[in-house]
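Colleague: model this:
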Amino acid sequence: MAHNQPHNASLGAQVKLLNRMYSERSAQQILEHALSEQFAGEIALVSSFGADSSVLLHMVSQIDARTPVLFVDTGKLFGETRRYRDELAEQLGLLDVRTLTPEPENVAKQDPKGSLWATDPDTCCHIRKVLPLAKGLQGFEAWISGRKRHQASTRATLEHFEVEEGRVKVNPLANWSAAEVLQYAKDNGLPPHPLVAEGYPSIGCMPCTDKVAPGEDVRAGRWRGQNKTECGIHFSSASKGGAAQSI
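Modeller: Predicted structure coming up:
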């Protein structure tokens, strides 16, 4: 796909219209439109199979279980996350879960000891998350993300549709609260990620995820003690030069 200026301008107009049309619609209606009409056959769900992931995965499975689901396995994930991926995919009948992994050459060259996360987490995320996802998204016109406004100040103005890197990103749960996510999971019998009960409300790679104390921000355990809140996957065009947005 040519990521040129006219293309991005037309996408911007398309996204503005979609946001006006769907600002008051439900997450299911937004997904139904994106999966079955606007981007039928050209859209993927990107899922971390983390603490909140079951809700979107369930909604997508109800609309079209053949939707490609892209899961980035950085090589540094908790074993519980991989097992949760397998459990959810089987329970929901997802037919096309694709596991994306870093290029061995990149890891060998930039992180031969496997400890880059401790000295340069941005580069670590870039080679282990950003590049594999970029490769996995090739050929898709749009992708679905589970980000929500309540998760961080950088997401307070998050729209249901946005433009990023020449694609449309769909955020069906943008206006959902944490309580709504939990209630939906409960109502639909969706199993929680096993680490949530152990004090991990936001789950990333093992070395860069810490437990969160009661009263702390839910993402306080991600890259604790570092001036970092983003893995780099969600640096949208709207946030370039400003606050970025994250998974």
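
Colleague: for the rest of this, base every contact and every neighbour count on C-alpha atoms.
Modeller: Fine.

Colleague: what sits up against the helix or strand hosting N106?
Modeller: In this assignment (DSSP states H and E), N106 forms part of helix 104-110. For helix 104-110, the external contacting residues (Cα atoms under 8 Å, 6 or more residues apart in numbering) are 114, 116, 127-128.

Colleague: any idea which of these has the most stuff around it?
Modeller: Of those, R128 is surrounded by the most neighbours, 25 neighbours in total, counting by other Cα atoms under 10 Å.

Colleague: for comparison, sequence B:
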Amino acid sequence: MREALRKIDIIDARPAFTQDDADALNERFKGVETSTMLKTLFDERKLGEVAVVSSFGTESAVLLHLIASVDRTIPVTFVDTLKMFPETLEYRETLIKSLGIKNSNIVQPHESVLADKDANGLRWSFDPDGCCEIRKVEPLKRAKSGLDSWISGRKAFQSVTRNNIPRFEIADGLLKINPLGDWIKDDLEAYFEEHDLPRHPLEEQGYLSVGCAPCTSKVLPGEDPRAGRWRGWDKTECGIHEAVTPLPGADDDGTNDPIF
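Modeller: Model (predicted):
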């Protein structure tokens, strides 16, 4: 009986990633080509339950192509805030079809939460942090609740607030993987051209970073790529990659040897 319980414990065991794991992975894959790194990670199957989180923005095709080239069954999650540009929704469909992604899903804010905290749909105009919290942060938190690790498309060059992004980090108790963290704009452009990837339809109009329609504007010459996000506000992130103060009344839900 004791042996049977021990076997069950082994079967049910899920990775509990620590900073030591992230440090070990950063050291192991230092200088390794991104596609090789992803293939190795997927082949070794040590990431536990993993998914890609994609905004389907202007640069999203690169990461999605890299992932799909290795394993098209890796889940790809999109947070539809219900404030997205129609062009972004169309672009999502284009990439899913052209890249052959097999497991795509959408998560949205709860209707009851919107009715309670943003009934007129204008919270973005006076409380962008609160709007992001209910429309993006909370839905993604639900989507990540069953994950052990997740893959982000963040890149250091996008903004001064994103300098020194490691390939691996620990965020909210999960292993967060940033395969493109050290890529520069020229790398992305070369990849788009090499693989003839479709472009976001708004990019040619000057939208270099695309989020929700009310909070996204065109980027002016000389500005960093994310200057058009929340223009006029002291805000640079939606909260997915940086903590946002929870809404009033919102629910709050040792060391280990490295796994790798």
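
Colleague: can you calculate the TM-score here?
Modeller: The TM-score (TM-score structural alignment, normalised by the length of the first structure) is 0.90; 230 aligned residues with a Cα RMSD of 1.6 Å.

Colleague: hang on, the earlier thing: I'd like the next helix or strand past the helix holding N106 of the first structure.
Modeller: helix 116-119.

Colleague: remind me what that next one packs against, helices and strands.
Modeller: helix 121-125 (3 or more Cα pairs under 8 Å, 6 or more residues apart in numbering; DSSP states H and E).

Colleague: in the second structure, what range does the helix holding N106 of the first structure match?
Modeller: Aligned by TM-score structural alignment, helix 104-110 of the first structure falls on residues 111-117 of the second structure.

Colleague: and the matching stretch, how far from the first structure on average?
Modeller: Superposed on the first structure, stretch 111-117 of the second structure shows a mean distance of 0.5 Å to its aligned residues (mean Cα distance after the TM-score superposition for the first structure).

Colleague: now, the most widely separated pair of the contacts of helix 104-110 of the first structure?
Modeller: Greatest spatial distance among these (Cα to Cα): G114 and I127, at 11.8 Å.

Colleague: just give me the neighbour total for the equivalent of G57 of the second structure over in the first structure.
Modeller: Here G57 of the second structure is matched to G50 in the first structure, going by TM-score structural alignment. Around G50 of the first structure there are 23 other residues, counting by other Cα under 10 Å.

Colleague: L131 of the first structure now?
Modeller: Neighbour tally, L131 of the first structure, other Cα under 10 Å: 20.

Colleague: how about T157 of the first structure?
Modeller: T157 of the first structure: 12 neighbours (other Cα under 10 Å).

Colleague: from what I can see it touches H150, true?
Modeller: No. Using Cα atoms under 8 Å, T157 of the first structure is not in contact with H150, being 9.7 Å away.

Colleague: so which residues of the stretch 101-250 of the second structure form strands?
Modeller: 104-107, 149-151, 168-171, 174-177 (DSSP state E, counting those that start in this stretch).

Colleague: CSV for the ones you listed, including mean neighbour count and distance to L89 of the second structure?
Modeller: Listed next are the strands of the stretch 101-250 of the second structure as CSV, based on neighbours: other Cα atoms under 10 Å; distance: least, Cα to Cα, whole Å:
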stretch, mean neighbour count, distance to L89 of the second structure
strand 104-107, 15, 11
strand 149-151, 22, 20
strand 168-171, 19, 28
strand 174-177, 23, 25
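
Colleague: with distance to P128 of the second structure added, can I get the ones you listed in JSON lines?
Modeller: Below are the strands of the stretch 101-250 of the second structure laid out as JSON lines (distance: least, Cα to Cα, whole Å):
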{"stretch": "strand 104-107", "distance to P128 of the second structure": "20"}
{"stretch": "strand 149-151", "distance to P128 of the second structure": "25"}
{"stretch": "strand 168-171", "distance to P128 of the second structure": "22"}
{"stretch": "strand 174-177", "distance to P128 of the second structure": "25"}
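
Colleague: of all the ones you listed, which one is nearest D234 of the second structure?
Modeller: Per Cα to Cα, nearest to D234 of the second structure of the strands of the stretch 101-250 of the second structure: strand 168-171, 23.2 Å.

Colleague: give me the common contacts of T157 and H150 of the first structure.
Modeller: With Cα under 8 Å, 6+ apart as the test, T157 of the first structure and H150 reach no residue in common.

Colleague: ok so, going back, between the contacts of helix 104-110 of the first structure, which sits nearest A44 of the first structure?
Modeller: R128 (19.5 Å).

Colleague: equivalent range in the first structure for stretch 220-236 of the second structure?
Modeller: So stretch 220-236 of the second structure sits over residues 213-229 in the first structure, by TM-score structural alignment.

Colleague: and the matching stretch, what's buried?
Modeller: Residues 218-223, 229 are the ones in stretch 213-229 of the first structure that count as buried (16 or more other Cα atoms under 10 Å).

Colleague: straight-line length of it, end to end?
Modeller: Length of stretch 213-229 of the first structure, first residue to last, Cα to Cα, to the nearest Å: 18 Å.

Colleague: list the contacts of that stretch.
Modeller: Applying Cα under 8 Å, 6+ apart, the contact partners of stretch 213-229 of the first structure are 151-152, 199-204, 208-212, 246.

Colleague: show me just the buried residues among those residues.
Modeller: Among these, the ones that count as buried by 16+ other Cα under 10 Å are 151, 199-204, 208-212, 246.

Colleague: which of the residues you listed sits closest to A34 of the first structure?
Modeller: Out of those, the member with the shortest distance to A34 of the first structure (by Cα to Cα) is S246, at 21.2 Å.

Colleague: in the first structure, what stretch matches stretch 180-187 of the second structure?
Modeller: Under TM-score structural alignment, the alignment places stretch 180-187 of the second structure onto residues 173-180 of the first structure.
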